[in-house]
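Chemist: sequence? don't have it. structure:
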């Protein structure tokens, strides 16, 4: 990792605790007597999103989440409330960061690395999340690539091509100097492998989603149990230890 100059971060599941964010905003659903387990609900909410985004490449993320909620309701034959669906979609901008996110971003910036976001969230929705991330870390991201800017969603390879081309033009870096830092195998690790970017997977204990994908492409070059563990390794590499 000594050649790395740019860290290409996913947001949800890596920097933002989206499972907790969803859980804290589906209280009325979980109170229904026939509701399945929390694990089943969260997993379903996440897994429904990629097909929805593939079908409509311009759909804002809060609407994607609302549609995922509607499909979950139909799947488990639960009572649907439009207000609850909209409340879940609107909650996206207030989802919490992981406890190690702020400190680690600051330390990685101190190593002289470019910190970049490649997200499936639309720009309007990401504005508040960007503010949250930058306030908790004291850094400014060097570039942010959103789904609506690109016109497609990960795992589409066009998203990674778009980011790599812009990074090359803006910072004169090659793909060999870019490290994808993400949790989700299907959305990030697999396409990054296909396009030839090295990957560091942040595989936090207890996380429910992001573990599925093609067996041929979902092995990361490096794997860490937290962003803290990853940051410590980057610091060791930087110090030549």
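Modeler: Great, that's in hand. Given the structure is predicted, the values throughout are model-derived calculations rather than measurements.
Chemist: from here on, just use CA atoms for contacts and neighbour counts.
Modeler: Noted.
Chemist: helices along the protein, start to end?
Modeler: Secondary structure of the chain, counting by DSSP state H: helices at 18-23, 27-30, 38-47, 49-55, 61-76, 82-90, 101-110, 123-137, 147-150, 157-171, 190-195, 227-239.
Chemist: which among those helices is found nearest to residue 178?
Modeler: With C-alpha to C-alpha, the closest approach to residue 178 among the helices of the chain belongs to helix 157-171: 8.3 Å.
Chemist: that closest one packs against which elements?
Modeler: Other helices and strands packing on helix 157-171, by 3 or more C-alpha pairs under 8 Å, 6 or more residues apart in numbering; DSSP states H and E, are strand 114-118, helix 147-150, helix 190-195.
Chemist: ok, which of the ones you listed comes nearest residue 169?
Modeler: Nearest of those (C-alpha to C-alpha): strand 114-118, 13.8 Å.
Chemist: by contact count, what packs against that closest one?
Modeler: So strand 114-118, by 3+ C-alpha pairs under 8 Å, 6+ apart, packs with strand 6-9, strand 143-145, helix 157-171.
Chemist: and with 7 Å instead?
Modeler: Contacts defined by 3 or more C-alpha pairs under 7 Å, 6 or more residues apart in numbering; DSSP states H and E place strand 114-118 against strand 6-9, strand 143-145.
Chemist: second structure for comparison follows:
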């Protein structure tokens, strides 16, 4: 890891607690707690419509809105459009895990730090402002017009920083994310989270329990 110059981070689940945050946001509109999980269940199927070519590139706000409409229809809930738009924007305001802000601030002293998220640039910027995430840059899916685990997402992030792929380490609480990053040539670091993968399933370059432990 001595040659690593940048750490790029998965966001939903790894950096921020999407589930607790969205349970809180959906409760404001009287929606049942299960709404957050059902909505998240729509995440990968909607991403796949873009990855497969069935839908041209659209950003995550568009896909979140489609997923929300499906879930509300399944629950038999008729929510006004303005409330649906507000709920989609709630994905721009998610709470960080307790170790994240201090951990990122420390890592920033020695490394470039940036998100490598399926969220688009506007969402990532708004989320950073809300959660106090001290990124050096905003990277990820929108640069590549592709969604993880497409290797183009990881490589576009490294290319944007002018770094070789093995000079960049992907940090995630999802083993599948790290498998894809490794296949794209990046280094890998696993940090478990209570709502995501709890154990590493491979010999990742780093296995840590908090962001603070990623520091050299």
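Modeler: Looks like it arrived, so ask away. As the structure is a prediction and not an experimental result, all values here were calculated from the model.
Chemist: mind checking the TM-score on these two?
Modeler: Once superposed, chain against chain, the TM-score is 0.81 (TM-score structural alignment, normalised by the length of the second structure); 209 aligned residues with a C-alpha RMSD of 2.8 Å.
Chemist: okay, the helices and strands packed on strand 114-118 of the first structure, which one's buried deepest?
Modeler: strand 6-9 (a mean of 23; mean count of other C-alpha atoms under 10 Å).
Chemist: ok so, going back, nearest to residue 198 of the first structure, out of the helices and strands packed on strand 114-118 of the first structure?
Modeler: That would be, of these and by C-alpha to C-alpha, strand 6-9, which comes in at 10.2 Å.
Chemist: with the second structure superposed, average distance for the closest one?
Modeler: Once fitted to the second structure, strand 6-9 of the first structure is off its aligned match by 1.0 Å on average (mean C-alpha distance after the TM-score superposition for the first structure).
Chemist: where does that strand end up in the second structure?
Modeler: Here strand 6-9 of the first structure aligns to the second structure at residues 6-9, judged by TM-score structural alignment.
Chemist: what's the spacing between that stretch and its chain's center?
Modeler: Offset of stretch 6-9 of the second structure from its chain centre (C-alpha atoms, centre = their mean, to the nearest Å): 12 Å.
Chemist: what of stretch 172-189 of the second structure?
Modeler: The answer for stretch 172-189 of the second structure is 13 Å, by C-alpha atoms, centre = their mean.
Chemist: in that stretch, what's buried?
Modeler: 172-175, 177-182, 184-189 (16 or more other C-alpha atoms under 10 Å).
Chemist: do stretch 71-83 of the first structure as well
Modeler: 71, 72, 73, 78.
Chemist: among the residues you listed, which pair sits farthest apart?
Modeler: The distance between the two most remote of these (C-alpha to C-alpha) is 10.2 Å, for 71 and 78.
Chemist: ok, the residue positioned nearest the centre of the second structure - contacts?
Modeler: For the second structure, the residue nearest the mean C-alpha position is residue 11 (2.8 Å; C-alpha atoms, centre = their mean). By C-alpha atoms under 7 Å, 6 or more residues apart in numbering, the contact set of residue 11 of the second structure is 115, 117.
Chemist: how close does it get to residue 161 of the second structure?
Modeler: Computed as C-alpha to C-alpha, to the nearest Å, the residue 11 of the second structure to residue 161 of the second structure distance reads 19 Å.
Chemist: then residue 211 of the second structure?
Modeler: Taking C-alpha to C-alpha as the measure, residue 211 of the second structure and residue 161 of the second structure are separated by 21 Å.
Chemist: looking at the two, which one has more neighbours?
Modeler: residue 211 (24 against 16; other C-alpha atoms under 10 Å).
Chemist: confirm for me that the more buried one is in contact with residue 100.
Modeler: Yes. Look at residue 211 of the second structure against residue 100 with C-alpha atoms under 7 Å: they come within range, at 6.1 Å.
Chemist: now the end-to-end length of stretch 14-30 of the second structure.
Modeler: One end of stretch 14-30 of the second structure sits 27 Å from the other (C-alpha to C-alpha).
Chemist: run through who's touching it.
Modeler: Under the contact criterion C-alpha under 7 Å, 6+ apart, stretch 14-30 of the second structure has outside partners 12, 33, 36, 90, 94, 95, 96, 97, 100, 172, 173, 193.
Chemist: which residue in the first structure lines up with residue 156 of the second structure?
Modeler: Taking TM-score structural alignment, residue 156 of the second structure has residue 162 as its aligned residue in the first structure.
Chemist: count of neighbours near its match?
Modeler: Neighbours of residue 162 of the first structure (other C-alpha under 10 Å): 14.
Chemist: over to residue 170 of the first structure?
Modeler: 11.
Chemist: from residue 123 of the first structure, how far out is it?
Modeler: Taking C-alpha to C-alpha, one finds residue 170 of the first structure at 20 Å from residue 123 of the first structure.
Chemist: what does residue 191 of the first structure align to in the second structure?
Modeler: In the second structure, the residue matched to residue 191 of the first structure (TM-score structural alignment) is residue 180.
Chemist: ugh, wrong one, I meant residue 201 of the first structure
Modeler: In the second structure, residue 201 of the first structure lands on residue 190 (TM-score structural alignment).
Chemist: so what's residue 78 of the second structure closest to, chain neighbours aside?
Modeler: Excluding the flanking residues, the one nearest residue 78 of the second structure by C-alpha to C-alpha, 6 or more residues apart in numbering is residue 72, at 6.9 Å.
Chemist: ditto for residue 2 of the first structure
Modeler: Spatially, and ignoring its direct neighbours in sequence, residue 2 of the first structure is nearest to residue 237 (5.9 Å; C-alpha to C-alpha, 6+ apart).
Chemist: swap in residue 46 of the second structure?
Modeler: residue 63 (5.9 Å).
Chemist: what count of nearby residues applies to the one you found?
Modeler: So residue 63 of the second structure, with other C-alpha under 10 Å, has 20 neighbours.
Chemist: for the corresponding residue of the first structure for residue 142 of the second structure, give its distance to residue 156 of the first structure.
Modeler: Counting by TM-score structural alignment, residue 142 of the second structure corresponds to residue 148 in the first structure. The gap separating residue 148 of the first structure from residue 156 of the first structure is 13 Å, by C-alpha to C-alpha.
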